[in-house]
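Enquirer: Sequence unavailable; structure follows:
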């Protein structure tokens, strides 16, 4: 049976992140722990006045090859791997002068930081740690006897345990630390392998791994009977994962998912060109608009579907100002996400104690490459992010009637939005604002009819007698397989259509558009979102 309490007599410490290092090492010293260290870590401890032994004294082998070779030695790994009270292991240690190491404190070379800042290839390679993961895995395997710490956040917990046990670690603690340590090396190797695949241009490497660090446990998942956690991959893309939460209660699983959808959609609109607002409900935009100001854009976005906006997520592409904040808080809103916010808007939102305000420091680049993942039973799907943007597409006008300049601007606007609506997706837009959205239907004609119905309901809510779809344009995320979806749009009052094209029945659909006097544009790019 494993021994519960293991006294810590010797600790090997080698860290790149020295946060809290000296204070932690001082506590170890008060418990009589012998400190062994390497390079910069040993220097930092020595300069703090702590007695610390160089690992080279332990191994009787000098550090060499620019630090690549220093801990890969039997006297290090034997001290970590030896099973206490095992006669054969004890005999080997005695014969080869190997002394046990009871505590390993290691955090790895900052590879993730190097790739995040876009460091040159050679610098990234030099930031691949070898000795660190080897030691972590050795200590973690031998967790019955050795404690391993890979995160400075765990120093305080271990300090408390050493005080409570008079300098020992508990088996349960060692096992928890070992689990975390194995996860850390797995995530580290995943980052390296995925970076290599990217450098080589391999979209689907033979083996794919990914990992993440727990940001926070969620109260529950999509539903109360499901457990969930929010994990960070280290990707520096501005968004919900990297945002500062200024105020409000804890985000839920659904909040995180919906807020990400909202901010990715608003990223389609260049803040240097226009103010834009996206309102999302259940991962689908229910109102999107551009305007000269955020408050103007919000009013236009809200008009599209004021009922669905209740309890929704609001994303803006510019610094949130007081005028916009005052309007947003007039109805119940779950989350506001913005690149920044002025003090007055923060104060206004502060009056709504449960309303979450997230500030990201920037807007994600809609064109940037990246990977997205989705789980399936027994595996997962990985694909490149949909980074196609309408401004870079070659638009083909396929009807007899050319779109007007106003229609073309709205067609581009609508195609930016439809990219972020669940398929089958139809978006009606007019005046740089959505006026009707049909999402997630099995039939594209049903999405067309739902979008038209939404436009009629929006008009009714605004006190108008004519549907907002009258004189609007329509975007479809994929081609119309038959003319019925297009005819439904024409019946609702649409004047122009943008769609990918590529159907076997394109000629029939074009003929139907011509018969209705519609202008139609093909993009050649599909935006399925399942």
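Expert: All right, it came through fine. Since this is a predicted model, take the numbers as computed values, not measurements.

Enquirer: use CA for all of it now, contacts and neighbours both
Expert: OK.

Enquirer: I'd like to know how many residues surround residue 511.
Expert: 17 (other CA atoms under 10 Å).

Enquirer: Name the nearest residue to it, ignoring sequence neighbours.
Expert: The shortest distance from residue 511 to any non-neighbouring residue, by CA to CA, 6 or more residues apart in numbering, is to residue 399 (7.9 Å).

Enquirer: tell me the contacts of that neighbour?
Expert: 510, 511, 513, 514, 518, 519, 520, 521 (CA atoms under 8 Å, 6 or more residues apart in numbering).

Enquirer: thinking the third one is in contact with residue 519, fair?
Expert: Think residue 513. Yes: under the criterion of CA atoms under 8 Å, residue 513 makes contact with residue 519 at 7.0 Å.

Enquirer: that older thread, can you classify the residue nearest to residue 511 by secondary structure?
Expert: What DSSP: H, G, I helix; E, B strand; the rest coil gives for residue 399 is coil.

Enquirer: Give me the distance between it and residue 391.
Expert: Per CA to CA, to the nearest Å, residue 399 is found 21 Å from residue 391.

Enquirer: next up, a second structure to put side by side with the first:
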């Protein structure tokens, strides 16, 4: 039995190689892996000695030789294959232990191309593809976590007793390993944001507690090559995150970092139900909860400031599923961990990715993130009345929140606190009514943000009757003149942003 070992991730390889030797396996290796094995006193045959050829082209050619690839690709049940091996003096290779250096860890968008090209592995992927193609006779091993499983099977009687399904599993993992590697290289080389072929390198982080519903199975993957965000979250608590937890926490975390001031956001079912800024984070938390205490029950709270003990005591008075913050005081953590079902997530500040993905049925939708590009200074007042200074501040605040509300989205805000949110309705006037119903008496003297234009004046008329004093919306309706006239009649100040913010 012969094994070829050439690994970037060297965790566990020495012990695995030692076990292979105990099974009577000859070790063939290259470069750093060979040096590591020798340092631990293990006998290793260099590939150059195995092939009879030295490394060529400054190491670009090491394993690309028939002595290696014929030994891997030969079908053991095909007499002509075995006869050809014997004619040239080649002996079969039974195990290929190879994993590739994660391209995204050493190559970034600003890495010089000449340097990046030299880091592209040719021999490693070729070895893995050959072994995976011939998995019925050759074991392709890319994951150090599989070393123990392989050793246990070999201990039972050598390669001949390895179950076919286990071999197929290892082959599939090897092809996936190469595919992810190639996808990372393609991402570095391409300049087109939406190319004809767009491979997505996904790496599983963990299995989730369940999917959208308890009977659904789900897992969390990270996109390799993208800045680590959700993948770098650290979860504290006894209960694992579910699919919905990740969705809701991500929505809350994205919104809270749209504010420079101390801010708190509470999300329930992927939509904000309370958002506020304050002089302190404690003030922001209290105001976000006060925005809609009923909906906040069992929600997810995001803070854009350090979580200290006084704030944790305030949060502990209510039932939340998750609290997400950039950092936490040890005493605050100890206090909150008394609630067994509560998860604390520590996360770096949100950084918008270059594109966002969503799958539906058999297709993937890809788009750039929805980041408002028109500053308030560019907004256009369309009514006679100018918004007051307080109204301007609240309009900006409401406009910051509304892109995170399911369309049709409407946000009512006062003193930089949401007091009523309506979204996910098939028509805009119903979204206005829902937001006003949630706001109640607090709608009087408040402002309203609409994520898209008002197609009819009815939404403005309903808002005016409830006491709304200023409105921000994109404009662009065929009936803009009627909508503006309705605002004028009610004495409402209205501004157009010229930019829509639907969220589906």
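Expert: Yep, it's here. Keep in mind the model is a prediction, meaning the values are calculated, not measured.

Enquirer: Narrow the contacts of residue 399 of structure 1 to those in helices?
Expert: 510, 511, 513, 514 (DSSP state H).

Enquirer: ok, so of these, who is nearest residue 429 of structure 1?
Expert: residue 513 (17.8 Å; CA to CA).

Enquirer: Give the aligned equivalent of that closest one in structure 2.
Expert: Residue 513 of structure 1 maps onto residue 487 in structure 2, with residues paired by TM-score structural alignment.

Enquirer: For the contacts of residue 399 of structure 1, pick the one with the most neighbours.
Expert: residue 520 (28 neighbours).

Enquirer: so that one touches residue 395, yeah?
Expert: No: when contacts are counted by CA under 8 Å, residue 520 of structure 1 is not listed as touching residue 395 (10.0 Å).

Enquirer: re the thing from before, counterpart of the residue nearest to residue 511 of structure 1 over in structure 2?
Expert: Per TM-score structural alignment, the equivalent position to residue 399 of structure 1 in structure 2 is residue 383.

Enquirer: And residue 98 of structure 1, by the same measure?
Expert: Using TM-score structural alignment, residue 98 of structure 1 lines up with residue 90 in structure 2.

Enquirer: Name the nearest residue to its match, ignoring sequence neighbours.
Expert: Counting by CA to CA, 6+ apart, residue 90 of structure 2 lies nearest to residue 67, which is 5.8 Å off, once chain neighbours are set aside.

Enquirer: Name the helix or strand for the one you found, please.
Expert: helix 66-73 (DSSP states H and E).

Enquirer: now residue 485 of structure 1
Expert: helix 484-492.

Enquirer: Report the mean deviation for that helix after fitting onto structure 2.
Expert: Average distance, helix 484-492 of structure 1 versus aligned residues of structure 2 after superposition (mean CA distance after the TM-score superposition for structure 1): 2.1 Å.

Enquirer: where along the stretch 401-504 of structure 2 do the helices fall?
Expert: With helices called from DSSP state H, counting those that start in this stretch, the stretch 401-504 of structure 2 shows them at 428-439, 458-465, 480-490.

Enquirer: How about the contacts made by the aligned partner of residue 240 of structure 2 in structure 1?
Expert: Residue 240 of structure 2 maps onto residue 250 of structure 1 when the alignment is built from TM-score structural alignment. With contact taken as CA under 8 Å, 6+ apart, residue 250 of structure 1 is in contact with residue 356.

Enquirer: Also the one 3 residues further on?
Expert: Remark: with contacts taken as CA under 8 Å, 6+ apart, residue 253 of structure 1 is in contact with 218, 220, 221, 222, 228, 229, 230.

Enquirer: how near is the second one to residue 255 of structure 1?
Expert: The reference is to residue 220 of structure 1. Distance, residue 220 of structure 1 to residue 255 of structure 1, using CA to CA: 11 Å.

Enquirer: same thing with the fourth one?
Expert: Spatial separation of residue 222 of structure 1 from residue 255 of structure 1 under the definition CA to CA is 10 Å.

Enquirer: higher neighbour count, the two?
Expert: Set residue 222 of structure 1 next to residue 255 and count neighbours by other CA under 10 Å: residue 255 wins out with 21 against 13.

Enquirer: quick one: the residue mapped onto residue 328 of structure 1 from structure 2 from residue 334 of structure 2, how far?
Expert: Taking TM-score structural alignment, the alignment pairs residue 328 of structure 1 with residue 315 from structure 2. Shown here: residue 315 of structure 2 relative to residue 334 of structure 2, a distance of 13 Å by CA to CA.

Enquirer: So if I had to pick from these two, which one is more boxed in?
Expert: Neighbours were counted for residue 315 of structure 2 and for residue 334 using other CA under 10 Å; residue 315 has more, 18 against 12.

Enquirer: list the contacts for the match of residue 98 of structure 1?
Expert: 67, 70, 71.

Enquirer: Count the neighbours of the last one for me.
Expert: Okay, so that is residue 71 of structure 2. Each residue near residue 71 of structure 2 was counted by other CA under 10 Å, and the total is 22.

Enquirer: go on, the first one?
Expert: Neighbourhood size, residue 67 of structure 2 [other CA under 10 Å]: 21.

Enquirer: where does residue 27 of structure 2 fall, helix, sheet strand or coil?
Expert: Quick answer, by three-state DSSP: residue 27 of structure 2 is strand.

Enquirer: is it true that it touches residue 1?
Expert: No: Residue 27 of structure 2 is beyond contact range of residue 1, at 9.0 Å (criterion: CA under 8 Å).

Enquirer: More neighbours: which of these two?
Expert: The neighbour comparison of residue 27 of structure 2 against residue 1 (other CA under 10 Å) goes to residue 27, with 24 against 16.

Enquirer: and whatever residue of structure 1 lines up with the more buried one, what does it touch?
Expert: Under the alignment (TM-score structural alignment), residue 27 of structure 2 pairs with residue 35 in structure 1. Residue 35 of structure 1 is in contact with 10, 11, 12, 13, 25, 29, 51, 52, 53, counting by CA under 8 Å, 6+ apart.

Enquirer: The first one pairs with which position in structure 2?
Expert: Residue correspondence to structure 2 (TM-score structural alignment): residue 10 of structure 1 is matched to residue 2.
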